[in-house]
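Trainee: Pasted the sequence and its predicted model underneath.
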Amino acid sequence: MVFTNAQLTTIHHALTKGAVCLDDHLVQGVLVYVESIVISHGIERFDYLELSQLQNPCAYIRMRSLQPINFFNDCDEPDVERVCRDQNFKPITLQVCYPVYYPNADPEPEWQTYARYERAQVIEAINTMLSLLCDQQFTSCRRCQCYLPTGFMTNGKCRYCCVDQRRHREVNHR
C-alpha cells in the first residue's frame, strides 16, 4: 500500500498521540516499519515514535497476534512453519471500537473485529491499521489531540474535553 506524504504525517501524528494498542508480538515490528516508511518519504517530524505510544490501553484501534511475529527472518521452527501454512489459522486480529448510539445517552463503545490475518500477512495487517488512522472516520480532538472515531466527538472535541469544558462553565457561572 502506498501512502501520500499527507497521510504519513497524519499517521505519524496519530501514533505519537496513542491512537493504537499493539501487543508485545507486534509493537517493535510496527515501530520499525512505520519509522522506516516515514524516513524513506522524508517526512519532517518533531519526535520519534516510542513503544509506549503504540501500546495505549485507551486506544480505539487494537491489533494483537496469538503468536510471535519475526519481522526480520522467515520461520525457523518446523512446528511454527507448519502452523503458519495453515490458511485457517489467522493469529493476527485487528479490532476497531465503534460508537453505538442509544436514545438520550452518549455513544457507547463497542469493539468489532475488523479483520483477521495469517502470520505471513503481517504487513497487510499493519497497512490496514495505518489506513484506518487516515480515514475520515477517525480524527483528533481539537483540544487534547487524542485520536478517536468521529462518532465519539462533539463539535470536534472528545467527551472528556467536553466534560471538562462543562465543569469549567459551571464553576464560572456560580
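Mentor: Okay, I see it. What you see is a predicted model; the values in this text were computed from it and never measured.

Trainee: Going by C-alpha atoms from here, please, whenever you check contacts or count neighbours.
Mentor: Fine.

Trainee: contacting residues for the residue nearest the centre of the chain?
Mentor: Closest residue to the average C-alpha location of the chain: Val20 at 2.9 Å, with CA atoms, centre = their mean. Residues near Val20 by CA atoms under 8 Å, 6 or more residues apart in numbering: 53-56, 59-63.

Trainee: Second structure follows, compare the two:
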Amino acid sequence: MILTTKQLTQAYGVMLQGLVSLDDNLRQGVLVYIESLMLEQGIKREKYLSLDDLNGHYPYVCMGSYMPIDFFNVDSPCSMAACNDQSFKPISLKLCTVIQNEHKPVHRWHTVGTFRCDDIVGAIDALLETLSNDGFFKQCVTCNTIRPAGYLGHDQVCNCCSDELLGVA
C-alpha cells in the first residue's frame, strides 16, 4: 500500500498528538518504519516521533502483539517457525470511534484487524491507513488539531473551539 503525502502527514500528526498506543513489542520497530517512510517521501517536519508519542495515555488507536516481533529478521527461520500456523495472528489493531449522543460522547472499540507476525508491514500499513482515514480522524478548521471525527461538529469545528466560540468556560 502506498499512502499519499497528505495521508502520511495526517497519520503522523495523529501519532504526534498522543492518540495512538503501541505496546513494547511494536513501538520501536513501528517508529523506525514510519520515520523511514517520511524520509523516503521527503516530508519535512518540525518534530520527529519519539517512543513516548506512541504510548498515548488516552489513545483512540491501539496496536499490540502477544509476542515480540523481530523487525530486522522477519524472514529468519526462528521467527518463521512462530508464524507457520496460518490461524495464529498475534498482532491486533483496535480503533475507538466516537459518536455524540445528546451532547455526551459514546466511545466504542472495534478490531480493525489481526495480523500474523510475518505480516508486520501489512499491520503497520493498516495502522497508517486507519490514522489517515477522514472517517476516523479529521482536522479542526479552527485550531488545526487532528481529533477523532466524532468530536467535530458538522462545521468541522472541535468541541474545544466550539465551546470557546460560544463563550463556555
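Mentor: Thanks, I have it. Everything numeric in this text was worked out from a predicted model, so none of it was measured.

Trainee: For the two chains, what TM-score is obtained?
Mentor: Once superposed, the chains reach a TM-score of 0.85 (TM-score structural alignment, normalised by the length of structure 2), with 166 aligned residues with a CA RMSD of 2.4 Å.

Trainee: still on that earlier bit, of all the contacts of Val20 of structure 1, which comes closest to Asp164 of structure 1?
Mentor: For the contacts of Val20 of structure 1, the minimum distance to Asp164 of structure 1 (CA to CA) is 19.8 Å, reached by Ala59.

Trainee: any idea which helix or strand carries the closest one?
Mentor: Element membership for Ala59 of structure 1, per DSSP states H and E: none, as it lies in no helix or strand.

Trainee: Which helix runs longest in structure 2?
Mentor: With DSSP state H setting the assignment, residue counts place helix 27-40 as the longest helix in structure 2.

Trainee: on that earlier part again, with distance to Cys161 of structure 1 added, can I get the contacts of Val20 of structure 1 in a markdown table?
Mentor: Output for the contacts of Val20 of structure 1, formatted as a markdown table (distance: CA to CA, whole Å):
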| residue | distance to Cys161 of structure 1 |
| --- | --- |
| Gln53 | 20 |
| Leu54 | 22 |
| Gln55 | 22 |
| Asn56 | 18 |
| Ala59 | 16 |
| Tyr60 | 17 |
| Ile61 | 20 |
| Arg62 | 23 |
| Met63 | 26 |
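
Trainee: Among those, which one has the most neighbours?
Mentor: Highest neighbour count within those, by other CA atoms under 10 Å: Ile61, with 27 neighbours.

Trainee: Now do that residue against Thr113 of structure 1, distance only.
Mentor: Counting by CA to CA, to the nearest Å, the gap between Ile61 of structure 1 and Thr113 of structure 1 amounts to 10 Å.

Trainee: Give the intersection of the neighbour lists for these two.
Mentor: Common contacts of Ile61 of structure 1 and Thr113 (CA under 8 Å, 6+ apart): 94-96.
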